[in-house]
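Peer 1: turn this into a model:
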Amino acid sequence: MEYMVGVDIGTTSTKAVLFDDKNVVVASANKSYALYRDLPDMAEEDLNELFEALISALAEVVRDADLSKGNKIAAVSFSSAMHSLIAFDEEWKPLTRAITWADTRAVEYTEELKANGLGEQIYKNTGTPIHPMAPLSKLLWLKSEHADIYHKAAHYLGIKEYLFHRLFGSNKMDISIASGTGLFNIFNLDWDEQALEVTGVKKEQLPLPVEPYEYEDNMLEKYAALIGIPATTPFVYGAGDGPLSNLGVNAVKPGVAAITIGTSGAIRVVSDQPVIDPKGRTFTYALDKDNWVVGGPVNNGGDVFRWARDNMFDAEKSTAALLGKDSYDLLTEIAERIPAGSEGLIFHPYLGGERAPIWDANARGSFFGLNHGHTRAHMLRAVLEGITFNVFMVSLALEEVVGGLKSIQATGGFARSPLWRQMFADIFEQPVTVPEAFESGALAAVIVAQKALGKIDSLYEIEKYVGASNTYMPDPKNFEAYRELAPIFIRLSRQLQTEYQNIANYQRKHSK
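Peer 2: Model prediction:
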């Protein structure tokens, strides 16, 4: 049997998935690591923990492949979280941990970049909205607040590039990950001169941009032995997790949107060329040089649902455990008892700042419209509706940029909830399809590897492997409530934005 491994490098875990030659999942291994939040707005990962998780996950699925029986690992390919930054000195000694997309310490320098007008032009060149998530802003923060590290840094990589460097001694970055740095010109496919000038970083300090189909096949023997594979096994660079999420659910044709809600979330469509939003609300990231993913990411997805569970429904959480029932299933049953629109209760889900569509790291969450008739169950349903309204608001911006949406492919933890799927169908007034594609990100990475090795000619081959699906149709009886509330939600988000910085500054001043 000739196997392939798709690796999905996430914010708090790395998963390796073993596929057979029919692209059927044979085995998987998931290894977790900490997200360090030692200081306000910090979100970092330990490099050794990242590397050990990769080695351990790969070794586990390779054992399942049982290479002693003549089986073979034809390739390993990667999907990776985007927007991370790691600084190294001249000898490649790390000067920082991995500063992840969730780290917002660069907010002050991001606002300066927006105010002086440079941010707008850099966005038009790079397709990455000006936000603290981007390495562009992180570099400005390092330069101002950690000048010792900034001046000592000779090299900058992201988390996937670090793993490749450690395994192979390479210094490359696929154009998909590069397109999310805010430093990469998506029109000439090279590092952007204006972004480099603003940050003071030289092109030589950044990795060589390569296609997602590039691969390495000369691993250091000591690591090949730990994994249990030949050192010549091809490791394909792959792409960013957002673009590969679209590919993984076959949302690659015009007008087909992919919505993913995990810890965070996003809505994306694929275009055959980079598309820039004149208002700066959407991103454009590469899947490869011929396929561009246009969309908007949201910080606040399933983590907000978890916050509601842990802080408002502790007793129900304990009850679910005693009954051997999933706590989220119990909570959705409670939310289902409340009518669409939560009887006029609106929730803005900005517990962790927000990216699209408002791009404001200072944004904070709020309930609006509370009265004596509202209960915890109303608040719970409003939380789910608020997350959905926010993604809907992103979709309106997206439609301005790329045209109308025809259908929605749904993935992520929310896609397991019938209530939430129906809620998306009703608020968007679009059919929502949930493909039965298991491990879609890892599958997409494997499809990239198959194209890299010449086993397939087109990424569209993935359509054969996504599997059956369930489609949720919009329910007209809920339209009236959502059509009335959606504009209020949108207007409120704009009005409250004038005070977000003030309340965020107060919280930082008084945080323990």
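Peer 1: C-alpha only now, for contacts and for neighbours.
Peer 2: Fine.
Peer 1: where exactly do the helices run in the stretch 251-400 of the chain?
Peer 2: Along the stretch 251-400 of the chain, counting by DSSP state H, counting those that start in this stretch, helices occupy 302-312, 314-323, 327-336, 376-402.
Peer 1: another sequence for comparison is provided below:
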Amino acid sequence: MSTYMIGTDLGTTSTKSVLYDQTGRVIANANVGYPLYHDQPDMAEEDPEEIWQAVQKTIHQVSQAVNADDIVGIAFSAAMHSVILLDEHRQPLTRVITWADNRAAAVASDLQASPLGNQLYQATGTPIHPMSPLVKLHWFANAHPGTFAAARYVVGIKEYIIERLTGQLQMDYSMANATGLFNLHKFKWEPAALAFAHLTASQLPTLVDTNAVIRGLQPTVANSLGLKATTNVVMGASDGALSNLGVGADEPGVAAITIGTSGAVRVMTTKPYLDPNGRLFCYYVAKDRWIVGGPINNGGQVFRWVRDQLFPAESEAAKQQGQDPYDQLTALAAAVPAGAHGLLFHPYLSGERAPLWNANARGSMLGVTPTTTRADMARAVLEGISMNLNAVVQLTKKAEPIHAIRATGGFARSPFWCQLLTDILGQPLTIPVSFESSCLAAAVMGFEALDIVPNLNVIHTMIGTTNTYQPQAANQDRYRQLQATFDHVTAALTPLYAEIAGLARTDR
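Peer 2: This next block holds a predicted model:
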């Protein structure tokens, strides 16, 4: 008899649930989106009730595919760095403040410049940046003291959803590690971080491992989901940690690259690694497994900007003809030679995390001439996103030599972009055909936690078909030269980003 696990990923713009059997075969999947609210400059929030509704809808939809008696559990993946303040009844006092919220930029800048900033990074492995709950909470306590004083609990979106499902307020080590409040050496909340965030440990969830199991759902919730009340909930881990597992990048030397709305580079290590300059994250995955790397703000959302701002008419025409506008844009970019006729694009439209950790960073297009075309710009943008990722790859290699690279995310649907990234990296790039790597890894972690599979390594038998791209020598040589110039320009502009960002703020 088959047993089934639901892998649910709480993403920034949608929740996905996928039902798997114990061999990793997809039985059913569902996806429900929700908006990201930008009510004021630098805000990026979500409505926790909208996410809760999305979780219920997706789980209910996939649970109908098999007999509920055979579904043994739900295991979770989630975006990192979110913050929700709850009252004494565990009701939200705020919306979900997401990783993309930049209102704590001034706090992050001041903390980065102080000795305390490096002390906290070395203790927690979370770079100092406005994405971090550590920094968000310090800002919130000063910006909204009344609401902050009313908060009995502080959680992230995964902890909030699991509490709604089970009544238990727990946080796994992986998600905790990304808060900037967790000491990765001692596996407990860091006192100096709590003091900076104006919190006590009693306001935070109970810490548990990523394979921890909560036995059973609240009966009324189970009924609405179409599941038995005895269905297990497995904590799971962060989306970044699980994405590595889900593409088979689960051993030292195998890196994973993700490009979706944002992006990331991660490599698995067997022990923590901390960058002397605080430029890489280090987060727990499971026993003797850690991920080291860096996230970028500016992935596919930059290409969406190209679609909407540079090619609006063509994009609309493509939609009316039932075509994907992105396919049209990549075809235009593919007609331009490597290097985009000398055009160099820095993709920092939304500030940047790795490798700069500078919320004031701004985008730039250099090398524009009277002969520059929009097609040149389209290619330069894809090259700029990819060269920025390559800068993070080179930094990550200091933690762990990288001999293989696997990639996933929306970009992987474009063979042209995959080849372009391969040429810039100068290493073969392997793309699994299945895109929901975090859901799969969460499910496998769930099966392992319930002793249905022997260990996490079985995921290698479940990943399925892969495509591998080889670097093209001619383009590789060209990109090696361009990467050096890209890095030089980044270094030259970095001291000016605060001044440039200030110009835009004075116009608001």
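Peer 1: what residue in the second structure is paired with residue 122 of the first structure?
Peer 2: Residue 122 of the first structure maps onto residue 120 in the second structure when the alignment is built from TM-score structural alignment.
Peer 1: what about the helices in the stretch 101-250 of the second structure?
Peer 2: Along the stretch 101-250 of the second structure, the stretches classed as helices by DSSP H, counting those that start in this stretch are 105-112, 115-124, 133-143, 145-150, 157-166, 173-177, 191-197, 219-225, 239-246.
Peer 1: turn those into CSV, including distance to residue 184 of the second structure and mean neighbour count.
Peer 2: What follows is the helices of the stretch 101-250 of the second structure, written out as CSV (distance: least, CA to CA, whole Å; neighbours: other CA atoms under 10 Å):
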stretch, distance to residue 184 of the second structure, mean neighbour count
helix 105-112, 19, 19
helix 115-124, 5, 20
helix 133-143, 15, 22
helix 145-150, 26, 14
helix 157-166, 19, 22
helix 173-177, 7, 29
helix 191-197, 12, 18
helix 219-225, 34, 15
helix 239-246, 15, 29
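Peer 1: wait, what's in contact with residue 439 of the first structure?
Peer 2: Residue 439 of the first structure sits next to residue 17 when contact means CA atoms under 8 Å, 6 or more residues apart in numbering.
Peer 1: return the most buried member of the helices of the stretch 251-400 of the first structure.
Peer 2: Each of those was scored by mean neighbour count; the highest is helix 376-402, a mean of 22, by mean count of other CA atoms under 10 Å.
Peer 1: which secondary structure elements does it contact?
Peer 2: Helices and strands touching helix 376-402 of the first structure, by 3 or more CA pairs under 8 Å, 6 or more residues apart in numbering; DSSP states H and E, are strand 265-271, strand 291-298, helix 302-312, helix 327-336, strand 346-348, helix 418-428, helix 479-510.
Peer 1: can you pull the contacts of the nearest residue to residue 11 of the second structure once chain neighbours are set aside?
Peer 2: Computed as CA to CA, 6 or more residues apart in numbering, the closest residue to residue 11 of the second structure that is not its neighbour in sequence is residue 79, at 5.5 Å. Going by CA under 8 Å, 6+ apart, residue 79 of the second structure touches 10, 11, 12, 238, 239, 240.
Peer 1: residue 79 of the second structure maps to what in the first structure?
Peer 2: Under the alignment (TM-score structural alignment), residue 79 of the second structure maps onto residue 81 of the first structure.
Peer 1: just residue 349 of the second structure next, same as before
Peer 2: Residue 349 of the second structure maps onto residue 351 in the first structure, by TM-score structural alignment.
Peer 1: so that match makes contact with residue 300?
Peer 2: Yes. The pair residue 351 of the first structure / residue 300 is scored as a contact, 6.8 Å apart, by CA atoms under 8 Å.
Peer 1: the more surrounded of these two?
Peer 2: Set residue 351 of the first structure next to residue 300 and count neighbours by other CA atoms under 10 Å: residue 300 wins out with 27 against 18.
Peer 1: the more buried one and residue 262 touch, don't they?
Peer 2: No. Taking contacts as CA under 8 Å, residue 300 of the first structure lies outside contact range of residue 262: 9.0 Å.
Peer 1: compare the helices of the stretch 251-400 of the first structure and give me the one nearest residue 421 of the first structure.
Peer 2: Residue 421 of the first structure lies closest to helix 376-402 among the helices of the stretch 251-400 of the first structure, at 9.8 Å (CA to CA).
Peer 1: give me the angle between that closest one and strand 265-271.
Peer 2: Inter-element angle recorded for helix 376-402 of the first structure and strand 265-271: 20 degrees (by axes from the mean of the first three to the mean of the last three CA atoms, to 10 degrees).
Peer 1: now do the contacts for residue 263 of the first structure.
Peer 2: The contact partners of residue 263 of the first structure, taken as CA under 8 Å, 6+ apart, are 299, 300, 301, 302, 303.
Peer 1: could you dump those into JSON lines and include distance to residue 165 of the first structure?
Peer 2: Below are the contacts of residue 263 of the first structure laid out as JSON lines (distance: CA to CA, whole Å):
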{"residue": "299", "distance to residue 165 of the first structure": "29"}
{"residue": "300", "distance to residue 165 of the first structure": "32"}
{"residue": "301", "distance to residue 165 of the first structure": "32"}
{"residue": "302", "distance to residue 165 of the first structure": "33"}
{"residue": "303", "distance to residue 165 of the first structure": "32"}
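Peer 1: sorry, back to before: residue 364 of the first structure is nearest to which of the helices of the stretch 251-400 of the first structure?
Peer 2: Nearest of the helices of the stretch 251-400 of the first structure (CA to CA): helix 302-312, 11.9 Å.
Peer 1: can you check which part of the second structure the closest one sits on?
Peer 2: Mapped onto the second structure using TM-score structural alignment, helix 302-312 of the first structure spans residues 300-310.
Peer 1: and stretch 451-465 of the first structure, by the same measure?
Peer 2: Using TM-score structural alignment, stretch 451-465 of the first structure pairs with 448-462 in the second structure.
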